[in-house]
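A.B. asks: build me a model:
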Amino acid sequence: MSDATSTDHRMRTDSRTDRVREILIVVANPTVSSTTNWPVGFWGAELTHPYYELSEAGFRVTIASPSGGRVEMDGLSDPRDPSRWSAEDLITMGFVNTPELVGLLEETPSLDSLDLSRFEAVLIAGGQAPMFTYRDNKSLHHTIRAFWDAEKIVAAYCHGVAALVDCDLEDGSALVAGRTVTGYANVEEDFVDRVAGVQVTPWRVEDALRERGANYIGGGLFKAFAVRDGRLITGQQQYSSRKVAQAVIAAIGV
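C.D. replies: As a prediction, this is how the structure comes out:
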């Protein structure tokens, strides 16, 4: 249908192909923190902000989780939460108040059920649950290696970088070894522990990345910061998730 007769009033984006282009976002399955006993999940903005950026750029986004099924965001990341910790997050507010979008969280596909060849990039979101469920997750490691071996973009941010820490490549080397990366910083862990009055996470992303041979860099306390090292893109914390999505779009082109 020509532009003159089309009823599609949405913003037009330039694309180098007419085929549907797909990107995968992975969010954590809910669990219970072993350090605080809080119910934990994924951080809302780490899904909703990249989802917005990628969808607006014309990509079809699939939301999946390692085990599949219902997923839940961390309470403090819900802008409706009485704490008002994320009350200024209008993108997440729009997401949770759009039935067809929030419905995507009710029954996410598992990673093992997906044809990963459909997707041009994978983004791995963080939150509190990843610190208890991501580091040794075989499905996540298989997914990361599948994208890496296919020479596609792998992105992770905040505590989602936990999925990269112990992910080894086919030759047995650590994916992050010798690569410049970022992730949730020790200064941010110190801040959160002080506010909560308890050690919130059982280990720290920055320390673990360094131990695996990565060149860890940060942008400062709660500064939006992302870094690209070839096909590996990482973001520091929840405020960096849009920068990660923008870097992914730039890396694969539209």
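A.B. asks: C-alpha only now, for contacts and for neighbours.
C.D. replies: Noted.
A.B. asks: quick one: the helices in the stretch 1-150 of the chain, in order.
C.D. replies: Secondary structure of the stretch 1-150 of the chain (DSSP state H, counting those that start in this stretch): helices located at 44-56, 90-96, 99-102, 130-133, 138-149.
A.B. asks: cool, and the stretch 151-254 of the chain?
C.D. replies: 162-165, 186-196, 205-211, 241-252.
A.B. asks: what is the shortest one packed up against?
C.D. replies: This points to helix 162-165. The contact analysis (3 or more Cα pairs under 8 Å, 6 or more residues apart in numbering; DSSP states H and E) places helix 162-165 against helix 130-133, helix 138-149, helix 205-211.
A.B. asks: on that earlier part again, need the helices of the stretch 1-150 of the chain in TSV (columns: distance to Gly230 and mean neighbour count).
C.D. replies: As requested, the helices of the stretch 1-150 of the chain are exported to TSV (distance: least, Cα to Cα, whole Å; neighbours: other Cα atoms under 10 Å):
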stretch	distance to Gly230	mean neighbour count
helix 44-56	20	22
helix 90-96	29	18
helix 99-102	32	11
helix 130-133	24	23
helix 138-149	11	18
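A.B. asks: got the contact list for Gly160?
C.D. replies: With contact taken as Cα atoms under 8 Å, 6 or more residues apart in numbering, Gly160 is in contact with Ile124, Ala125, Gly126, Gly127, Pro130, Met131, Tyr134.
A.B. asks: end-to-end on stretch 159-175?
C.D. replies: 17 Å (Cα to Cα, to the nearest Å).
A.B. asks: before we move on, what about stretch 161-180?
C.D. replies: Taking Cα to Cα, stretch 161-180 runs 13 Å from one end to the other.
A.B. asks: and this one, please, so the two structures can be compared:
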Amino acid sequence: MRIAFLTAPEGVEQVELTEPWHALAKTGETPQLISTSPGRVQAFRHLDRGDTFPVDGTLDEVSPAEFEALVLPGGVANPDALRLNPKAVAFARAFFDARKPVAAICHAAWTLIEADVVRGRTMTSWPSLRTDLRNAGANWVDEPVQVCNEGPNTLVSSRKPGDLKQFTEAMLREFGKVSA
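C.D. replies: Take a look at the predicted model:
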């Protein structure tokens, strides 16, 4: 199973990229780092530069049809850049159109708001996105993780790095990698 991790070239929260990635890789899945530009992605540890990670493919090189699921890591700059990129927004929306599972953490909900796929969904996020999500038609809850099956596909959302254990467990369960 190939799973896309969509990030901008700079600004992804490192732990929100690496923990779900490693959890999926341990199950034998093939995570793929997809970005808007080739080369390497610069991750951050909050406001400090972290490691860089090689891009496996760009939005010009891959299709959502090649993947079974999508993970949207957060950070502030990462989803803010993605939501301004029409190809990134279309890529995310395609997973909803194809009824494939999506997992989003922290500020990643911004990309989903721009893709117009949160209306009628119950989800969580970094608290500062509460009003953005409500204005986009979502039911925002302050929980470590929220699994929403109220639309055509499963959406797993989470608030912050401190919730990664719950997020990763729910993501693995909903992606069919562990039993419920």
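A.B. asks: care to give me the TM-score?
C.D. replies: Once the chains are laid over each other, their TM-score by TM-score structural alignment, normalised by the length of structure 2 reads 0.85; 173 aligned residues with a Cα RMSD of 2.2 Å.
A.B. asks: coming back round to it: ok, of the contacts of Gly160 of structure 1, which come out buried?
C.D. replies: Buried positions within the contacts of Gly160 of structure 1, assessed by neighbour count (16 or more other Cα atoms under 10 Å), are Ile124, Ala125, Gly126, Gly127, Pro130, Met131, Tyr134.
A.B. asks: max pairwise distance over those residues: which two?
C.D. replies: Greatest spacing in these, by Cα to Cα: Ile124 and Met131 (12.7 Å).
A.B. asks: center of structure 2 - which residue?
C.D. replies: For structure 2, the residue lying nearest the average C-alpha position, counting by Cα atoms, centre = their mean, turns out to be Leu72 (1.3 Å).
A.B. asks: which residues touch whatever residue of structure 1 lines up with Thr58 of structure 2?
C.D. replies: Structural alignment places Thr58 of structure 2 opposite Ser110 in structure 1 (criterion: TM-score structural alignment). Going by Cα under 8 Å, 6+ apart, Ser110 of structure 1 touches Ala64, Ser65, Pro66, Ser67, Gly68, Gly69.
A.B. asks: of these, which ones are shared with structure 2?
C.D. replies: With contacts defined as both residues aligned by TM-score structural alignment, their matches' Cα atoms under 8 Å, Ala64, Ser65, Pro66, Ser67, Gly68 are the ones among the contacts of Ser110 of structure 1 whose aligned partners also touch in structure 2.
A.B. asks: which of those residues sit farthest apart?
C.D. replies: By the measure Cα to Cα, these have their two most distant members at Ala64 and Ser67, which lie 8.5 Å apart.
A.B. asks: for Lys177 of structure 2, give me its contacts.
C.D. replies: If you count contacts by Cα under 8 Å, 6+ apart, Lys177 of structure 2 has them with Leu24, Thr27.
A.B. asks: same check on Glu120 of structure 1?
C.D. replies: Under the criterion of Cα under 8 Å, 6+ apart, the contact partners of Glu120 of structure 1 comprise Arg21, Glu22, Ile23, Leu24, Lys152, Ile153, Ile252.
A.B. asks: likewise Ala163 of structure 1?
C.D. replies: Taking Cα under 8 Å, 6+ apart as the test, what Ala163 of structure 1 contacts is Ile124, Pro130, Tyr134, Arg135, Asp136, Asn137, Leu140, His141, Ala156.
A.B. asks: what's the closest of the residues you listed to Ser241 of structure 1?
C.D. replies: When the contacts of Ala163 of structure 1 are compared for distance to Ser241 of structure 1 (Cα to Cα), Ala156 wins out at 8.8 Å.
A.B. asks: now which residue in structure 2 aligns to that closest one?
C.D. replies: Following TM-score structural alignment, the counterpart assigned to Ala156 of structure 1 within structure 2 is Ala104.
A.B. asks: correct me, but that match touches Val71?
C.D. replies: Yes: counting by Cα atoms under 8 Å, Ala104 of structure 2 touches Val71, with 5.9 Å between them.
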